[in-house]
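coords please:
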Amino acid sequence: MRVLIDFVVALHIIGIAALLGGFLGQMKAMKAGTARFVPGMLHGALTMLVTGVALVGLDQADDHPVNNVKIGIKLLILVVILGLVYVKRDEEKVGKGPFAAVGALTVANIFIATLWT
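Got it, this is the predicted structure:
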């Protein structure tokens, strides 16, 4: 079971990397006002959602304690990220506010995951 959980964690990290990498790759465009949500950002967020739900289930199945408040907050943040990216995915230009919000929420989710014990 541990190998499966570690594999899903690795996929979760790949999702985070796709979302954050897409954001960081568009930072220069954000300054110019031409940033857009690239498809990898949507795919990364969806990967995070699927693997995150799988991780909670696997941890519970393996009798590990799950902090439901932490998971709920992370899920709420991810739903906001997904909503912003999904709604504005086809726009040629995304405003600085929504684009910066996705980056800030992604970083917040990473810090919640790593620092909240």
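
Could you use CA atoms for every contact and neighbour count after this?
Fine.

what sits against the residue at minimal distance from the centre of the chain?
Closest to where the C-alpha atoms of the chain average out (C-alpha atoms, centre = their mean) is Ala45, at 4.4 Å. Residues near Ala45 by C-alpha atoms under 8 Å, 6 or more residues apart in numbering: 15-16, 18-19, 78, 81-82.

this one as well, want them side by side:
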Amino acid sequence: MNNINGLDTDLLAGYVENLGKDIVQQMLDLYIQQSVVYLKDINEAMIACSQSLWQESCHKMKGATGSVGLTSVHAKLVAIEKSTDAWDVKKTYTKELEALNLAAIDSFSAWLSEQS
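This is a model prediction of the structure:
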């Protein structure tokens, strides 16, 4: 796996080659929209102090990040999904996750704009 700026560029290059740049842009756009929902769900789980909802919400986002090649965000979710740390610690995880997600989206967008 070629991992540049938290992206699985081998996976993404394969998508561009097989599906075309426009479809991959649509995938990114859909992920951006859906990641807002995932992060909202993770925040709601944290506010409710619900371990089961936390795990379920992290798991859903983890799957999505894997399918769009966001390796850095995926790795963070793997690390925190089953965490039983205190909720104030999970609040920190959530903030880190949000920042990592934005950075990964920016990296994906920049990488995609360089593809022909």
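
quick one: TM-score?
The TM-score (TM-score structural alignment, normalised by the length of the second structure) is 0.56; 82 aligned residues with a C-alpha RMSD of 2.5 Å.

circling back: of the contacts of Ala45 of the first structure, which is the most crowded?
Counting neighbours by other C-alpha atoms under 10 Å, Leu19 comes out on top of the contacts of Ala45 of the first structure with 28 neighbours.

now that one, what's its secondary structure?
Per DSSP: H, G, I helix; E, B strand; the rest coil, the local secondary structure of Leu19 of the first structure is helix.

Could you do Val66 of the first structure as well?
Secondary structure for Val66 of the first structure, judged by three-state DSSP, is coil.

from memory His74 of the second structure sits against Val68, does it?
No: shown here, His74 of the second structure and Val68 do not form a contact pair, counting by C-alpha atoms under 8 Å, at 9.8 Å.

could you measure Gln26 of the first structure against Met41 of the first structure, distance?
11 Å (C-alpha to C-alpha, to the nearest Å).

ah, wrong one, I meant Leu105 of the first structure
From Leu105 of the first structure to Met41 of the first structure the distance is 13 Å (C-alpha to C-alpha).

Looking at the two, which is more packed in?
Met41 (26 against 16).

State the helix or strand in which that one lies.
Secondary structure assigned from DSSP states H and E places Met41 of the first structure in helix 39-61.

returning to what we had before: aligned counterpart of the residue nearest to the centre of the first structure in the second structure, please.
Correspondence of Ala45 of the first structure to the second structure, assessed by TM-score structural alignment: Cys58.

gap between its match and Trp111 of the second structure?
Per C-alpha to C-alpha, Cys58 of the second structure is found 25 Å from Trp111 of the second structure.

What ranges does the first structure have for its helices?
Applying DSSP state H to the first structure gives helices spanning 2-25, 27-32, 39-61, 68-87, 96-115.

Check which helices and strands the shortest one is in contact with.
Applying 3 or more C-alpha pairs under 8 Å, 6 or more residues apart in numbering; DSSP states H and E, one finds that helix 27-32 of the first structure makes contact with helix 96-115.
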